[in-house]
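> Sharing a sequence plus its predicted fold:
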Amino acid sequence: MKIVETFIKDLVIIEPIVFGDERGYFFESYNKSKFEELGIKIDFIQDNQSFSKKGTLRGLHYQNPPFAQTKLIRVIEGEIIDVVVDLRKDSVTYGKSFNILLSADNKKQLLIPHGFAHGFSVISETAVVIYKCDQFYNKASEGGIKFDDPSLDIDWGMDLKNAIVSEKDQVLPFIENCNSLF
């Protein structure tokens, strides 16, 4: 496994070692001891999976402390543009966004620490996204930021006029009015 650092402190891309031959491929998507050797000591306690159609946009979501979640995101079918926004008020990258193409083909994973809002858009016909969390979901601690906040200038890889967005996500506040406790 290889870690690739991003311009945002603590936000890293994980690239697995893939073994391929005429049968297909094999790789370890998660190995606790190997992660710990890389300095990632996180106790993941829940796995989530979503299926979405092309044009779906989910996010931007977060959970406030003490239920904040570290997430390890990967795609097992299709392609997404995965997006995070740094909500850590003491961070030099507060309010900055980062996006990455995650796909079943590239097998990259994004490790998102506490203090970030997260979302993704589906750019393939369908996508299956799975992610590990180090904290259980807690409805009372959930928060979010509107996906089209002009101050964030996020490239979702799609025309937002045609995006399939939940009613809940359509009414989230802009970052300047969100209830983040980070």
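Done, it's in.
> hey, let's count contacts and neighbours off CA atoms from now on
Noted.
> all helices of the protein, in order?
All helices of the chain, identified by DSSP state H, fall at 32-37, 167-170.
> between those, which gets nearest to residue 111?
With CA to CA as the criterion, residue 111 lies closest to helix 32-37 of these, at 11.0 Å.
> What residues of that closest one count as buried?
residue 35 (16 or more other CA atoms under 10 Å).
> show me the contacts for residue 101.
Counting by CA atoms under 8 Å, 6 or more residues apart in numbering, residue 101 touches 79, 80, 81, 82.
> Compute the distance between the first one and residue 12, please.
Just to be clear, that refers to residue 79. 19 Å (CA to CA, to the nearest Å).
> hmm, back to that, of the contacts of residue 101, closest to residue 155?
The nearest member of the contacts of residue 101 to residue 155, counting by CA to CA, is residue 81 at 8.6 Å.
> what about that closest one, how many neighbours?
21 (other CA atoms under 10 Å).
> Quick check: the closest residue to it other than its chain neighbours vs residue 9, distance?
Once flanking residues are discounted, residue 81 sits nearest to residue 101: 4.7 Å by CA to CA, 6 or more residues apart in numbering. Relative to residue 9, residue 101 is positioned 19 Å away (CA to CA).
> got a list of what the residue lying farthest from the centre of the chain touches?
Residue farthest from the centre of the chain, counting by CA atoms, centre = their mean, is residue 22 at 32.1 Å. Residues near residue 22 by CA under 8 Å, 6+ apart: none.
> want to compare, so here's the second one:
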Amino acid sequence: MDTTPTDIPGCYVLQPKVVGDLRGSFVKTFHDERFAELGLRTDWREEYFSVSARGVVRGMHFQTPPAAHAKMVFCLTGEVLDVVLDLRRGSPAFGRPLGFTLSAQNSRGLYLPSGCAHGFLSISEASGMYYKVTSVHSPAHDAGIAWNSIGFDWPIKMPALSERDGRHHSLADFDTPFTFDPAQAAR
């Protein structure tokens, strides 16, 4: 698996090797030893799968301490514009969003360290996203930032949103509990 650091410290683009033949393809999305080499967390506690129609925005989601988590995501079907926002005070990327195209075609994934918000726009008719997280869902610590308040140039003006996502506060009104520690950037 190739890993490429992004402009957000501790956030990596994951490019697994895809083996294909007449039957289809095979992709290894996680390798413990490779993650350990990079200092990435591997203590996965929950996994999720979502399917979203074209024009759906999910996000920008995260959990606050002490239930904060690192996350790994892949798009298994369709295509999404995946967006990461660094919420760690003191990070060189604090408050800056980055976008990545994830799709079934490119097999690309992302590793997000704790302290980053995550969201995506479904570009295709249906997009299937797979997530692994390092903490159990905690409703008391479940949080989000309004998708349209982060300074990202989304290619949609009126997405389909959940009621919950429509109620998120703006980034300007968010008092972050996250602090950047360069020695623990990928944790």
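Arrived safely, thanks for sending. As the structure is a prediction and not an experimental result, all values here were calculated from the model.
> Report the central residue of structure 1.
Centre-nearest of structure 1 using CA atoms, centre = their mean is residue 118, 4.8 Å out.
> That one contacts residue 63, correct?
No - at 10.0 Å, residue 118 of structure 1 does not count as touching residue 63 under the criterion of CA atoms under 8 Å.
> ends of stretch 159-172 of structure 1, how far apart?
19 Å.
> who's in contact with that stretch?
Against stretch 159-172 of structure 1 from outside (CA under 8 Å, 6+ apart): 55, 56, 57, 58, 59, 60, 144, 145, 146, 147, 148.
> Which one of those is nearest to residue 39 of structure 1?
residue 60 (27.3 Å).
> if I line the two up, what does the closest one land on in structure 2?
When structure 2 is aligned by TM-score structural alignment, the residue opposite residue 60 of structure 1 is residue 60.
> Quick check, that match in contact with residue 121.
No - taking contacts as CA under 8 Å, residue 60 of structure 2 lies outside contact range of residue 121: 10.6 Å.
> who has more neighbours, these two?
Counted by other CA under 10 Å, residue 60 of structure 2 and residue 121 do not tie: residue 121 has more neighbours, with 26 against 23.
> give me every residue that touches the spatially closest residue to that one that is not a sequence neighbour.
When the adjacent residues along the chain are set aside, residue 121 of structure 2 lies closest to residue 57, with 4.4 Å between them (CA to CA, 6+ apart). By CA under 8 Å, 6+ apart, the contact set of residue 57 of structure 2 is 119, 120, 121, 122, 147, 159, 160, 161.
> quick one on the thing from earlier: export the helices of structure 1 to CSV and tack on distance to residue 130 of structure 1?
Shown next, in CSV, are the helices of structure 1 (distance: least, CA to CA, whole Å):
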stretch, distance to residue 130 of structure 1
helix 32-37, 17
helix 167-170, 20
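> These: which one's closest to residue 88 of structure 1?
helix 167-170 (21.1 Å).
> which residues in structure 2 does the closest one match up with?
Alignment of helix 167-170 of structure 1 against structure 2: residues 163-166, by TM-score structural alignment.
> The matching stretch: how far from the chain's middle?
Chain-centre distance of stretch 163-166 of structure 2: 18 Å, with CA atoms, centre = their mean, to the nearest Å.
> Give me the mean deviation of it from structure 1.
Taken over the aligned residues, the distance from stretch 163-166 of structure 2 to structure 1 averages 1.4 Å (mean CA distance after the TM-score superposition for structure 1).
> for that stretch, which positions count as buried?
For stretch 163-166 of structure 2, a neighbour-count test (16+ other CA under 10 Å) marks 165, 166 as buried.
> circling back: OK, contacts around the match of residue 60 of structure 1?
117, 118, 119, 120, 144, 145, 146, 147, 165.
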